[in-house]
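Student: sequence and predicted structure are below.
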Amino acid sequence: MGWLWAIIVGFVLGLIAKAIIPGKQHSPLWLTTICGILGAIVGNAIARAAGVAATSGIDWTRHIFQLVAAIVIVALGDMVYMATIGKNKHRERA
C-alpha cells in the first residue's frame, strides 16, 4: 500500500510544482509524477537531516521541504525532457 501512497503524493506534489513554476512545462504527466515522488523522497531526507521529520500534528515543515524539492526536480526534469525532445525533433526535420 505504501507504493500507492507514493504515487498519489508524487502526483499531487508534481501538479502543485507545475502550477507554481512560471511558464509552460511540456513534460508529460508520468514524468511529473515521477519527479513529484523524487521530490517527496528528497524533501523527507532534508526534513530528517533538519530534525523536523516527525513532529506532533501536521508536519508542515516537512511538507514545505517536499514541495520545494518537487519544484526544483520538476523544473529540472522538464528542462531535460525538452532538451531531449528538442534534439529528437531537430533530427526529424533534417
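Tutor: Arrived safely. Residues are numbered from 1 along each chain as shown.

Student: all contacts plus neighbour counts: C-alpha atoms, from now on.
Tutor: Will do.

Student: residue 73 touches residue 35, doesn't it?
Tutor: Yes - look at residue 73 against residue 35 with Cα atoms under 8 Å: they come within range, at 5.8 Å.

Student: more neighbours: which of those two?
Tutor: residue 35 (27 against 22; other Cα atoms under 10 Å).

Student: OK, contacts around the closest residue to that one other than its chain neighbours?
Tutor: Closest residue to residue 35 apart from its sequence neighbours, by Cα to Cα, 6 or more residues apart in numbering: residue 74 at 5.4 Å. Contacts were defined as Cα atoms under 8 Å, 6 or more residues apart in numbering; by that measure residue 74 touches 14, 17, 18, 32, 35, 36.

Student: what about versus this one:
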Amino acid sequence: MLWTIIVTLVGGVIIGSLGKFLAPGNRDNIPFWLTVVCGIIGMLVGNTLYYAIFKDSPTDKWDNMTKGIDWWRHLWQVVVAVLAVMAASFVTGRNKRA
C-alpha cells in the first residue's frame, strides 16, 4: 500500500511536470500541488483510455500490456496531463500572466 502511494506521487510529479512543460502558451501558471494532481489524473485517465482502446485480449493487464516499458501508454498519460493542466489553469483563473 505504501509503495502504491509513493509510485502514484512520484508518477504524478513526473507526468504533471511534463504536462505543465508541454502545455501551450502561458496556460501553465498553476501551483505545484495542482501540477501533481493533474499528473495523477493524467496517469489514471490516460491508462484507462489506453487500455480501453488498445486491449488485445481479455487477459491483458491494464497497467502493462507489453513486455518492457509501454511508451505509448505514457504518451497517453502525458497528453491527458496537458489537458488537465490547461483545464486547471482555466478553472483557477491563472491562464493570464499579471
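Tutor: Sure, I can see it. Quick caveat, the model's predicted, so the values are computed rather than measured.

Student: how about residues contacting the host helix or strand of residue 52 of structure 2?
Tutor: Using DSSP states H and E, residue 52 of structure 2 maps to helix 32-54. Contact partners of helix 32-54 of structure 2, identified using Cα under 8 Å, 6+ apart, comprise 8-9, 11-17, 19-20, 62-63, 73-74, 76-82, 84-85, 88.

Student: tell me which residues in it are buried?
Tutor: Residues of helix 32-54 of structure 2 classed as buried under the neighbour-count rule (16 or more other Cα atoms under 10 Å) are 34-51.

Student: quick one: it to chain centroid distance?
Tutor: Relative to its chain's centre, helix 32-54 of structure 2 lies at 4 Å (Cα atoms, centre = their mean, to the nearest Å).

Student: stretch 65-78 of structure 1 now?
Tutor: 4 Å.

Student: what residues in structure 2 pair up with that stretch?
Tutor: Mapped onto structure 2 using TM-score structural alignment, stretch 65-78 of structure 1 spans residues 76-89.

Student: ok, average deviation of the matching stretch from structure 1?
Tutor: When structure 1 is overlaid, stretch 76-89 of structure 2 sits 0.7 Å from its aligned residues on average, using mean Cα distance after the TM-score superposition for structure 1.

Student: quick one: map residue 36 of structure 2 onto structure 1.
Tutor: Structural correspondence for residue 36 of structure 2 with respect to structure 1 (TM-score structural alignment): residue 33.

Student: what about the nearest residue to that match once chain neighbours are set aside, neighbour count?
Tutor: Of all residues not flanking residue 33 of structure 1 in the chain, residue 11 sits nearest, at 4.4 Å (Cα to Cα, 6+ apart). For residue 11 of structure 1, the neighbour count with other Cα under 10 Å is 21.

Student: so what's residue 11 of structure 1 up against?
Tutor: 32, 33, 34, 36, 37.

Student: what about the fourth one, distance to residue 86 of structure 1?
Tutor: Spelled out, that is residue 36 of structure 1. 23 Å (Cα to Cα, to the nearest Å).
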